[in-house]
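>>> Provided below for reference: sequence and predicted model.
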Amino acid sequence: MATEAVLLGRGQEAQYLQLALGNRHGLIAGATGTGKTITLQVMAEGFSRAGVPVFCADIKGDLAGLSQTGSPNPKVESRAAELGETDFAYEATPVILLDLFGRQGHPVRATVAEMGPLLLARLLELNEVQEGVLNIAFKLADDEGLLLLDFKDLQAILAYVAERADDLSSRYGHVSKATIGTIQRRLLGIEQQGGEPFFGEPALELGDLMLLAPDGRGAVSILAADELVRSPRLYATFLLWLLSELFEQLPEVGDLAKPKLVFFFDEAHLLFNDAPKALIDKIEQVVRLVRSKGVGVYFVTQSPQDLPSSVLGQLGNRVQHALRAFTPTDQKAVRVAAETFRPNPAFKTADVIGEMGVGEALVSMLQPGGVPAIVDRAKILPPRSRMGAITAEERKALIERSPLKDKYDQPVDRDSAFERLNARTTSVEEPSPREVPSAPTRSNDPWGGAFRRSQPTASAPAQASAPAPAARRTAAAPPPVQGGSILDDILGGGGGRRQSAGEALVKSLARSVGSQVGRQIVRGVLGSIMKR
């Protein structure tokens, strides 16, 4: 069973999450302080041990404890034995730290072109008219071969649209300078919130979220989000962009023996707060269709009613921690949570939801064949890694010894819309492209070059995918390289190959090929499904 499922805990029966059904998505819900984070940690460890890479956001700063071996504790060991974990042992999980701001992990970036007008409109809280003008800016950039890569490119194209407002109105539709001014002020707000560094190059390659350790365990990519969540729209927009990128770039694989990646979406209610119906419909489509790409999405929130029913109905693996019913609204949330489970004749689900203690949960996992199990009141296993935050020194050591060290650390600023438009105001001659700065070099890959890209199982090979839309990335998976133990990898050693500056330029040009041929850019969460 251990090779086919992840043990989560035990109630009347042992509760397993079937790996073959891990891409059927899931929900972890419960009030603050009831144990959601520990459940997420146990799930992440279980998927990692099964060879499934994991991505999650660290809202409170304690999920990074996955990277450290747990401290011996007789109570923890006794509980693990009681719940049937016969091979329980304290161990660290292979972890890669990421951070949009680049302070607590490797910087994460996306180009403006990849983010696309729909998600940018969501981030900037634009209305339909303002979003339409933003679409015109993107179309103009396509038509004139202007690359939209970083924040100043977006600012430059908006200024260019305002300058040519009268001319563009006859070609693309009405463009108001006042509307442009509103968008520019919203951009200023994002800049003041610290969001500017997110836009640029080198952009994140999805393959780096699907690494396997030398012993076959999946790497857990942890996004530092304790600061990011203070800008909830930026947080939700980034995770939605990442999810849509997975949908758009990964090939169809059907049902695998285990997922290619599990994606935990913490504070999931932020994704749907004040979202227009059109965006919710597209989110529902992405969640439904990304399953066939081998990706499992697990939403983490306080109550199931935080999610639209169209999304909630797609979540087959469910863990519900306690909810407190102090108000009529709370009581309604309890009833909604109880109604999402298949009833157990041994107890009344709605009553149990308010009675459970910390570390207890109502669990209903999909069984072989995809049938939801009868809900069970279970105690959740303790994690093998540290339950708590890591020190600044431990974080620094992880970053220094990461397989992604130096790959994303230095931004690349190449010739794009800002430079081209700025040059037009100073010279009649077309400027020649600037040389791409070389990335820093290093002699050794701290994790021994042994981490490799996760691949589909032999029983369900990846199918050929359709041509990628404009400004999309493709990356070939490097061949497997043998290495030492995961603790050796975490603690150092070895050598490997990095992407050269020339390769970075070629990939960047490939991302922007749509702009060069004048194709309309349709990006972000819409991706290819906008054309359906």
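Here it is on my side, so go on. Because the structure is predicted, anything quoted here is derived from the model rather than measured. Residues are numbered from 1 along each chain as shown.

>>> Every contact and neighbour count from this point should use C-alpha atoms.
Will do.

>>> ok, how many other residues are close to Ile183?
22 (other Cα atoms under 10 Å).

>>> Sticking with it, tell me its helix or strand.
helix 177-192 (DSSP states H and E).

>>> Also Lys282?
Per DSSP H and E: helix 277-290 holds Lys282.

>>> next, the one to line up against it:
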Amino acid sequence: MAGEDSIFIGASRKPDDSYQQPEQLLLKYGNRHGLVTGATGTGKTVTLQILAEGFSNAGVPVFCADIKGDLSGIAMMGEAKDFLVARAEAIKLDPYEFQEFPVIFWDLFGEQGHPIRATVSEMGPLLLSRLMNLSEAQEGIMNIAFRIADEEGLLLLDMKDLQSLLANIAGRADEIGARYGNVTKPSIGAIQRSLLVLEQQGATHFFGEPALKIADIMRTTRDGRGAINVLAADKLMMNPRLYATFLLWLMSELFEELPEVGDPDKPKLVFFFDEAHLLFDEAPKALVDRVEQVVRLIRSKGVGVYFVTQNPLDIPETVLAQLGNRVQHALRAYTPREQKAVKTAADTFRPNPDFDCAKAITQLGVGEALVSTLEAKAVPSMVQRTLIRPPSSRLGPITPEERKKLVAESPVSGQYDETVDRESAFEMLQKRAADGLKAEEEAQGREQEEDTGRSRWTIPGFGDDDDDGYTPSRNSRSRSTSRPRASNRQSVAEAAIKSVVRSVGSSVGRALVRGILGSLKKGF
């Protein structure tokens, strides 16, 4: 049904309730981003699956998160189930062929796929502060820590590197505070406690080496199909902040590493962000601005970003305005907020005179959606009520045995399985502390050798300042150093008096000797 330059999404519904007109997504505008929304159970995951299939067949690599495990079936051949065949006939999908797709499974915890790691330096202070929900003052200290690491050549690779650096900064708080501003030990302690919480939540599996190479998620097969990278996120969702921060980091890495390509004939990579509301929940403005910047500029890198969420209100307006391809599944309108969401979703579409868009959103069945994609010259198409095509791959999860086999046969098997712990800030700071301790011990040893080499008994007046001939111990000397040291210089008057005394003393001495000797002579 789809040509080489487009992806077949489904068939639009006509006034007579038949589905005839094909709805397609032009590959040329695949990097103009997109949005897939709808209530739970309305078919968002299947829509994500058929879009990933279409991009893969077009030679475009895909990265997506598998929240419930349902998306893993894309790696296996589909099966001809009655309701799938019936849908294919309704939209005149002929032939309806089944196929399996090249899938690489990833998992931050390394349990259901290849481990994904990033270094602390790559994550950066802004995303780390977001991940740990730090205050403004604590975020400032985090920025100082990264600055010091750069200045002193300390590699920040894993959690223990950052923890040891913060401990080092706490010991040098006065020195560092004089250069960069106030650095308080309580704030550093709060950051350390947040790091401990992250550690308990499994973040140690994510921070480290070998770090993920962007090229490994942009692979294509020999037959020209793009690899579908599936991130196992069922366990990761237990820590939604880590999930959102990781995906934002990945988008940022793509933005920084990929070259400018302008508007290619098809995207270089398509990125699906499932449960996208987690990225924006309680997010500071600086982070939302960062997301908007990445979404706006990454298009020129040939990357398409597709947000998947329940409610269009979950996406900030500044980001929502960048999303050109839209698939809206059914929404419920029981509460005022839900009614507002329906109106917002309806207002974002180019109106269709054949039906009331807001009313249709609440009446869509499972597998139906309102679809609007970019047409020629990137103009949004008129919204159409569309029956989404059935997937060609398996609908539902694969077995653990099938997953294990696919992981073992993966093109990146063995590259990320073992952790590498090279010399970084933790080891360098430990070595620095050990060298300082060794130098101190050597200095103390030299002092002890000097004390041992000095005789306890001396001849008064010959090279010893102590009148009693006793050489004081090191401790007694160190205590006496607090007294002012007497000057070795003497005034002219003092020198004259000492000379007279010595002369008088010498004369008196000689007279006494002569007198004694004379008396002795007289006695003989």
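Alright, I've got the coordinates. Note that the structure is predicted; figures quoted are calculated from it, not measured.

>>> ok, back up a step: can you tell me what part of structure 2 the helix holding Ile183 of structure 1 aligns to?
Matched against structure 2 by TM-score structural alignment, helix 177-192 of structure 1 falls on residues 185-200.

>>> In structure 1, which residues correspond to stretch 42-61 of structure 2?
Alignment of stretch 42-61 of structure 2 against structure 1: residues 34-53, by TM-score structural alignment.

>>> Check stretch 262-270 of structure 2 too.
Aligned by TM-score structural alignment, stretch 262-270 of structure 2 corresponds to residues 254-262 of structure 1.

>>> got the buried residues for that stretch?
Neighbour-count burial for stretch 254-262 of structure 1, with 16 or more other Cα atoms under 10 Å as criterion, is recorded at 255-262.

>>> so how far does it reach from one end to the other?
15 Å (Cα to Cα, to the nearest Å).

>>> Stretch 252-260 of structure 1 now?
11 Å.

>>> so how far is that stretch from its chain's centroid?
Mean C-alpha position of stretch 252-260 of structure 1 versus that of the full chain (Cα atoms, centre = their mean, to the nearest Å) differs by 18 Å.

>>> Next: stretch 157-176 of structure 1.
Centroid displacement of stretch 157-176 of structure 1 relative to its chain, using Cα atoms, centre = their mean, is 35 Å.

>>> With stretch 409-428 of structure 1 instead?
For stretch 409-428 of structure 1, the separation from the chain centroid amounts to 30 Å (computed by Cα atoms, centre = their mean).

>>> hang on, Arg149 of structure 1 in a helix?
One thing to correct before we go on: residue 149 of structure 1 is Leu, not Arg. No - in this structure, Leu149 of structure 1 is coil, not part of a helix, as judged by DSSP: H, G, I helix; E, B strand; the rest coil.

>>> So what does it match up with in structure 2?
By TM-score structural alignment, Leu149 of structure 1 lines up with Leu157.

>>> looking at it, Phe206 of structure 2 is touching Val120, isn't it?
No - using Cα atoms under 8 Å, Phe206 of structure 2 is not in contact with Val120, being 9.4 Å away.

>>> start and end residues in structure 2 for the helix or strand just after the helix holding Ile183 of structure 1, please.
Using DSSP H and E, the next helix or strand after helix 177-192 of structure 1 towards the C-terminus is strand 211-212. Counting by TM-score structural alignment, strand 211-212 of structure 1 pairs with residues 219-220 of structure 2.

>>> Now do the matching stretch: everything it contacts.
Under the criterion Cα atoms under 8 Å, 6 or more residues apart in numbering, residues 59-61, 226-227 lie in contact with stretch 219-220 of structure 2.

>>> a markdown table please, covering those residues and showing neighbour count, secondary structure and distance to Lys14 of structure 2.
Formatted as a markdown table, those follow (neighbours: other Cα atoms under 10 Å; DSSP: H, G, I helix; E, B strand; the rest coil; distance: Cα to Cα, whole Å):
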| residue | neighbour count | secondary structure | distance to Lys14 of structure 2 |
| --- | --- | --- | --- |
| Gly59 | 20 | coil | 32 |
| Val60 | 26 | coil | 32 |
| Pro61 | 27 | coil | 34 |
| Gly226 | 28 | strand | 34 |
| Ala227 | 27 | coil | 36 |
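
>>> Could you dump the residues you listed into TSV and include distance to Ala346 of structure 2?
Formatted as TSV, these follow (distance: Cα to Cα, whole Å):
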residue	distance to Ala346 of structure 2
Gly59	33
Val60	30
Pro61	31
Gly226	34
Ala227	34
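
>>> Tell me the one of those residues nearest Leu108 of structure 2?
Nearest to Leu108 of structure 2 out of the contacts of stretch 219-220 of structure 2 is Ala227 (Cα to Cα; 18.6 Å).

>>> what about the helices in the stretch 1-150 of structure 2?
Ranges of helices within the stretch 1-150 of structure 2 are 44-57, 82-90, 120-132, 136-151, based on DSSP state H, counting those that start in this stretch.

>>> out of these, which comes closest to Ser478 of structure 2?
helix 136-151 (36.4 Å).

>>> Report the buried residues of the closest one.
Within helix 136-151 of structure 2, the residues scored as buried using 16+ other Cα under 10 Å are 138-146, 148-149.

>>> okay if I get the residues you listed as TSV plus distance to Ala167 of structure 2?
Listed next are the buried residues of helix 136-151 of structure 2 as TSV, based on distance: Cα to Cα, whole Å:
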residue	distance to Ala167 of structure 2
Gln138	14
Glu139	16
Gly140	16
Ile141	12
Met142	12
Asn143	15
Ile144	13
Ala145	10
Phe146	13
Ile148	13
Ala149	13
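
>>> Considering these, which is situated nearest to Ile315 of structure 2?
Glu139 (25.1 Å).

>>> Give me the aligned partner of the closest one over in structure 1.
Glu139 of structure 2 maps onto Glu131 in structure 1, by TM-score structural alignment.

>>> re the thing from before, so which of the helices of the stretch 1-150 of structure 2 is nearest Val342 of structure 2?
Closest of the helices of the stretch 1-150 of structure 2 to Val342 of structure 2 is helix 44-57, at 16.4 Å (criterion: Cα to Cα).

>>> how many neighbours does the residue mapped onto Ser372 of structure 2 from structure 1 have?
Mapped onto structure 1 by TM-score structural alignment, Ser372 of structure 2 lines up with Ser364. A count of neighbours around Ser364 of structure 1, defined by other Cα under 10 Å, yields 26.
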